[in-house]
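Engineer: with the sequence up front, the predicted model follows.
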Amino acid sequence: MCVAFSWGHGVSAAESPNVLFIAVDDLNDWISCLGGHPDCKTPNIDRLASRGVLFTNAHCAAPSCNPSRAALMTGIRPSSSGVYLNSQPWRPVMPDAVTLPQHFRNNGYEAIGSGKIFHGGYNDLGSWDDYLKQTGDPKPVPAVLNDPHSRAGTIIWGVLDVEDKEMSDYKMANYAIDYLGKKHDKPFFLACGIYRPHMPWQVPRKYYDMYPLDKIQLPRVPDDDLDDVPAAGVRMAKPTGDHAKILKTDNWRYSVQAYLASIAFADVQVGRVLDALDASPYAKNTIIVLWGDHGWHLGEKHHWRKFSLWEEATRAPLMMVVPGVTKSDLRCDQAVDFMNIYPTLCELCQLPIGGYLDGVSMVPLLKDPDIIWERPALTTHGRLNHALRDNQYRLIRYRDGSEELYDHKTDPMEWKNLADDPGYAEVKQRLAKSFPSKNALDAPYDTKRSRNQNKKK
């Protein structure tokens, strides 16, 4: 795929709002304001949500880090680019795509970033004026590393007896905090990527202490939950893999505790950045966006990690605060996907919107979350595997043509597959119109040479 275009310049710097762009890795809908887990404590993310619009039915473009982030940051869907999986470098197949921070740079902004915004080795340093790369974290002591209740296969967690300041995410937040404490002549696009709750779930002890093990509530998972799921979906769930290991080692409760602790740690870092913005002269002229790149299963559908097309993997946090546009304490229950973030920020900052972008501006929803919005959210995992989510239903279609359909009004946990019920044929037909007409061939997979793409050009 090759995209070429020429965009004009936006409004003058004096009129332009700043953008604070916060990404939290592997953060699912367990945060308090989305209610995914009854015990999750996220006071800082919640207070941000209360200041603007919380999108309660927001979904990623792909349920894995690289394709989700590449799609959001370029405005180009996986089905348009061919970037479907983590091991497919995105820049070689989109050499002319203008990334979100690059577009802001081209229109008079300073683009600054830290932490994980693009996936791993696929950061695009040419998109930034300056960028602080993720650093490593301390490791647990051997007694924790060797504890059978600190891992199940490659799902790893454990208590760290260190202070927050020794953690990479603390340093990434500090970089944003330091930037907000300085005077800037240009408007800015400031991105801060928080890595937790991505694995390993190793965070300071005080966050584990927030969730006593004997009070941990596990997800409700019927034993027969996969019985009405087609073979393609069962293969995606891999129930004999992670879930079997978790059960065999009696680690379900321990791992849920670790994930909750990691969310709590991430929430504190988000709060530190928000406090710095509030204390700065930029507070009244800065748009705030917080998003998670996808959800995360912790046993639902007998599945762990992301890598599925069910609600737990596609639904992720999205909230926006826009001075002069959004009112406080608004919830938007309309189904949206993250392809809309790029054009929305362009419209808010009066920047030109590229005609090739796959999303549309959500400014109308920011002004009135209750307007009619009839664009189902689309998520893709691998070529020709798609999920559509509207305000009531989820329709999944796998590459072999098999399907799942769930009615969220009566079945919010997606336990009853209605795809073969003739009474829902019209629903399926209506939703299926939004499946992509183009399904790009797979982008080339990673090689040592293609991975070395973050050399500034």
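Structural biologist: Received the coordinates, thanks.
Engineer: only C-alpha atoms from now on, for both contacts and neighbour counts.
Structural biologist: Will do.
Engineer: distance of Ile76 from Trp128?
Structural biologist: According to C-alpha to C-alpha, to the nearest Å, Ile76 stands 19 Å off from Trp128.
Engineer: err, Val221, not the other one
Structural biologist: Distance, Val221 to Trp128, using C-alpha to C-alpha: 44 Å.
Engineer: neighbour-wise, which of these two wins?
Structural biologist: Remark: of Val221 and Trp128, Trp128 carries more neighbours, 21 against 14, as counted by other C-alpha atoms under 10 Å.
Engineer: quick check: chain neighbours aside, which residue is closest to that one?
Structural biologist: Ala111 (5.1 Å; C-alpha to C-alpha, 6 or more residues apart in numbering).
Engineer: hmm, that neighbour is touching His184, no?
Structural biologist: No - counting by C-alpha atoms under 8 Å, His184 is not a contact partner of Ala111; they are 11.7 Å apart.
Engineer: more neighbours, those two?
Structural biologist: Ala111 (24 against 11).
Engineer: let me know the secondary structure of that one.
Structural biologist: Recorded secondary structure, Ala111: strand (DSSP: H, G, I helix; E, B strand; the rest coil).
Engineer: OK, contacts around it?
Structural biologist: The neighbourhood of Ala111, defined by C-alpha atoms under 8 Å, 6 or more residues apart in numbering, consists of 101-102, 104-105, 127-130, 188-191.
Engineer: any chance of CSV for those residues, columns distance to Ser450 and secondary structure?
Structural biologist: Below are the contacts of Ala111 laid out as CSV (distance: C-alpha to C-alpha, whole Å; DSSP: H, G, I helix; E, B strand; the rest coil):
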residue, distance to Ser450, secondary structure
Pro101, 22, helix
Gln102, 21, helix
Phe104, 26, helix
Arg105, 25, helix
Ser127, 18, helix
Trp128, 20, coil
Asp129, 23, coil
Asp130, 22, strand
Phe188, 30, strand
Phe189, 27, strand
Leu190, 27, strand
Ala191, 25, strand
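Engineer: tabulate those residues in TSV, adding columns for distance to Val268.
Structural biologist: Below are those laid out as TSV (distance: C-alpha to C-alpha, whole Å):
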residue	distance to Val268
Pro101	25
Gln102	29
Phe104	28
Arg105	29
Ser127	28
Trp128	26
Asp129	27
Asp130	24
Phe188	23
Phe189	22
Leu190	18
Ala191	17
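Engineer: just the strands in the stretch 351-457 of the chain please.
Structural biologist: Along the stretch 351-457 of the chain, the segments classed as strands by DSSP state E, counting those that start in this stretch run 377-380, 386-389, 393-397, 403-407.
Engineer: what about stretch 157-173, start to end distance?
Structural biologist: Using C-alpha to C-alpha, one end of stretch 157-173 lies 22 Å from the other.
Engineer: distance from that stretch to the middle of the chain?
Structural biologist: 21 Å (C-alpha atoms, centre = their mean, to the nearest Å).
Engineer: buried ones in it, by neighbour count?
Structural biologist: Neighbour counts using 16 or more other C-alpha atoms under 10 Å place 157-160, 164, 167-173 of stretch 157-173 among the buried residues.
Engineer: second structure for comparison follows:
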Amino acid sequence: MAFLKLFGILLCLSITIIACEQLKHKTKPNVLLVLIDDMRHLGEEEVNLIHLNNLAGKSINFRNAFAQQALCAPSRNSLLTGRRPDSLRLYDFYSYWRDFVANYKSLPQVFKENGYDTYAVGKVFHPGESSNFTDDYPYSWTERPYHPSSERYKNYPVCYDRRTKSMQKNLICPVVTKNQPDKTLPDLEILDNTLKILNKRDSEKPYFLAVGLHKPHIPLKYPKKYKDMVPIQNVQPPRFPFKPENLPLVSWHPWTDLRSRDDIKSLNISFPLGTMPHKWTIKIRQSYYAAALYIDGLIGKLLSHINYSNTIVVITSDHGWSLGENGLWAKYSNFDVALKVPLIFYVPGMVPQTMDPPVELIDIFPTLVELSGLGINIPKCRNTNDRSILCYGGKSLVPLMKGIDSSDYFAISQYPRPSVFPQHDSDKPRLKNIKIMGYSIRTKQYRYTEWVNFNSTTFTIDWELIYGGELYNHHTDPDESNNLYTNIHYEPVKKYLSELLRNNYST
């Protein structure tokens, strides 16, 4: 009898402990992070992304969010470690920070170490050397990250070209899905796998689920029906489709990835300063919008499976994409269109609002840690040489969300160049070839950029050796087409912004 009584007490105690553990986990919200590839900040005058706009309407919507570098691997590693490219010493695709610099903790790793199941589906870290060919598994993820099998056909000649009546490796590539290899597309597989994770989870732990969608990254390959949703007669050209006269050459990039596609190659556009024909500008913009609509539809399906009462949802992109503004295409620059991205935070119980101050993608790390109530204190990195295993270079946006921070916000970005004059590797120079770094600061009114001497062996900067400068007043020139750098009337502004940039680029 005494044994049974003792057994009953122990059983009740065990149940209580289990219940407490379950309660502890349930007090932590789930986190869904959606990373879209090459998605610029799109206004409704360009295309109406219904599902993203609906989510933005019930979320904290940051309308001026900027990437740290307009290139996939550096931007993703920066976002997922909360550190600037200078801290990771990654400006291309060919080094892994844990081996090359220090064993810094990543955002999903922090959640994993604090009781979360962490999953990666699709392109979260950039695949390859920059994430150790493992997407940083097992440090960051509970399970091996998932990649769609159909991704191997990314650059196959699967685009039917009416002009040649053949299959080509085109930039513009609307397709019939059932006619594609494997009868599917990568983002469709990514969505299916994500829903399987959500529907089959039986763990009591909260989850951190990162989903990386591939489009609208080129080639602009998407289900054909989305092109019909963007009538070409409604597509507007950029207001300034040519290289501005006062743009320093070091700022220009020749968008070689577009030039290498079969349909664009056939246009014989002069290298490196030639501009896209008007007809093709409209066609590319149409297909980019169509690819964005395709992704928006997939996000809508994903969000229909989310429990909003206990899930934080963050949607953003690794960087933006130029669509012919100032004669430029793709990323590879310090212009707003190449750096500005959507940034939406849905937080249960938080009042929806639209935020205009400039913020940065490295702000996501400390913001999510604070919002999730992990109960850990992560310090701010002292500078880019701070080798602390866990610190962040951005700032938590929670005070801004709650209206208790009135600071003057700004965003700092950068881009490397091998030379002043555009070359074949100006878009994506390898580390050993980088000679110049363009550091850019975006305030509410201005974008200011200095292209300065950079030593890629010692990782040092000579601020006194300037190869070009840019200053744009967004109140009068939102297209960044009128460079005011040499305008004597803006000397005080230039001096102020130069000091602000130089005093803050490393933090």
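Structural biologist: Done, it's in. Keep in mind that this is a model prediction, so the values were computed, not measured.
Engineer: superposing both, give me the TM-score.
Structural biologist: Here the TM-score for the pair of chains, by TM-score structural alignment, normalised by the length of structure 1, is 0.83; 415 aligned residues with a C-alpha RMSD of 2.9 Å.
Engineer: re earlier: what's the closest of the contacts of Ala111 of structure 1 to Asn18 of structure 1?
Structural biologist: Of all the contacts of Ala111 of structure 1, Asn18 of structure 1 sits closest to Phe188, with 5.0 Å by C-alpha to C-alpha.
Engineer: just confirm that closest one contacts Asn18, I think it does.
Structural biologist: Yes - using C-alpha under 8 Å, Phe188 of structure 1 is in contact with Asn18, at 5.0 Å.
Engineer: so between these two, which is more surrounded?
Structural biologist: Phe188 (25 against 22).
Engineer: that one -> structure 2?
Structural biologist: Mapped onto structure 2 by TM-score structural alignment, Phe188 of structure 1 lines up with Tyr207.
Engineer: and for the counterpart of Ile232 of structure 2 in structure 1, the neighbour number?
Structural biologist: Per TM-score structural alignment, the equivalent position to Ile232 of structure 2 in structure 1 is Leu213. Using other C-alpha under 10 Å, Leu213 of structure 1 is surrounded by 15 other residues.
Engineer: what's around the aligned residue in structure 2 for Trp252 of structure 1, how many residues?
Structural biologist: Taking TM-score structural alignment, the alignment pairs Trp252 of structure 1 with Thr281 from structure 2. Other residues near Thr281 of structure 2 number 21, with proximity taken as other C-alpha under 10 Å.
Engineer: same question, Asn199 of structure 2
Structural biologist: By other C-alpha under 10 Å, neighbour count at Asn199 of structure 2 equals 10.
Engineer: tell me the spacing between Lys215 of structure 2 and Trp321 of structure 2.
Structural biologist: Remark: distance between Lys215 of structure 2 and Trp321 of structure 2 (C-alpha to C-alpha) = 12 Å.
Engineer: Leu249 of structure 2 too?
Structural biologist: Using C-alpha to C-alpha, one obtains 19 Å as the distance from Leu249 of structure 2 to Trp321 of structure 2.
Engineer: again, but for Tyr119 of structure 2
Structural biologist: Look at Tyr119 of structure 2 and Trp321 of structure 2: by C-alpha to C-alpha, they are 27 Å apart.
Engineer: assign the aligned partner of Leu298 of structure 2 in structure 1 to helix, strand or coil.
Structural biologist: Aligning on TM-score structural alignment places Leu298 of structure 2 opposite Gln269 in structure 1. Using three-state DSSP, the structure places Gln269 of structure 1 in helix.
Engineer: thought Met167 was touching Gln269 of structure 1, still the case?
Structural biologist: No - counting by C-alpha under 8 Å, Gln269 of structure 1 does not reach Met167; the two are 10.4 Å apart.
Engineer: ok, back up a step: what is in contact with Phe188 and Asn18 of structure 1 at once?
Structural biologist: In contact with both Phe188 of structure 1 and Asn18: no residue, using C-alpha under 8 Å, 6+ apart.
Engineer: that older thread, and the match of Phe188 of structure 1, how close does it get to Asp296 of structure 2?
Structural biologist: Separation of Tyr207 of structure 2 from Asp296 of structure 2 (C-alpha to C-alpha) stands at 23 Å.
Engineer: now do the contacts for Pro212 of structure 1.
Structural biologist: Gln257.
Engineer: hmm, 10 Å instead?
Structural biologist: 254, 257 (C-alpha atoms under 10 Å, 6 or more residues apart in numbering).
Engineer: how many residues are close by Asp147 of structure 1?
Structural biologist: Using other C-alpha under 10 Å, Asp147 of structure 1 is surrounded by 10 other residues.
Engineer: show me the contacts for it.
Structural biologist: So Asp147 of structure 1 contacts Gly158 (C-alpha under 10 Å, 6+ apart).
Engineer: what does Pro197 of structure 1 give?
Structural biologist: Contacts of Pro197 of structure 1 by C-alpha under 10 Å, 6+ apart are 24-28, 203, 258-267, 296.
Engineer: do Glu46 of structure 2 as well
Structural biologist: So Glu46 of structure 2 contacts 230, 234-236, 285-286, 289 (C-alpha under 10 Å, 6+ apart).
Engineer: cool, and Tyr393 of structure 1?
Structural biologist: Contacts here follow C-alpha under 10 Å, 6+ apart; on that basis Tyr393 of structure 1 touches 335, 376, 405-412, 414, 427-428, 431.
Engineer: re the thing from before, between Tyr119 and Trp321 of structure 2, which one's more packed in?
Structural biologist: Applying other C-alpha under 10 Å to Tyr119 of structure 2 and Trp321 shows that Trp321 carries more neighbours, namely 29 against 22.
Engineer: need the contact list for that one.
Structural biologist: Here Trp321 of structure 2 is in contact with 37-41, 70-71, 216-217, 288, 328-333, 335-341 (C-alpha under 10 Å, 6+ apart).
Engineer: circling back: for Lys215 and Trp321 of structure 2, list the residues in contact with both.
Structural biologist: Shared contacts of Lys215 of structure 2 and Trp321, defined by C-alpha under 10 Å, 6+ apart, comprise 37-39, 288.
Engineer: thinking again about what came up before, hang on, the match of Ile232 of structure 2 packs against Gln257?
Structural biologist: Yes - the criterion here is C-alpha atoms under 10 Å, and Leu213 of structure 1 meets it with Gln257 at 6.6 Å.
Engineer: trace Gly373 of structure 2 over to structure 1, please.
Structural biologist: With TM-score structural alignment as the criterion, Gly373 of structure 2 pairs with Gln350.
Engineer: where does its match land in three-state SS?
Structural biologist: Counting by three-state DSSP, the backbone at Gln350 of structure 1 sits in coil.
Engineer: run a quick neighbour tally on it.
Structural biologist: By the criterion of other C-alpha under 10 Å, Gln350 of structure 1 has 17 neighbours.
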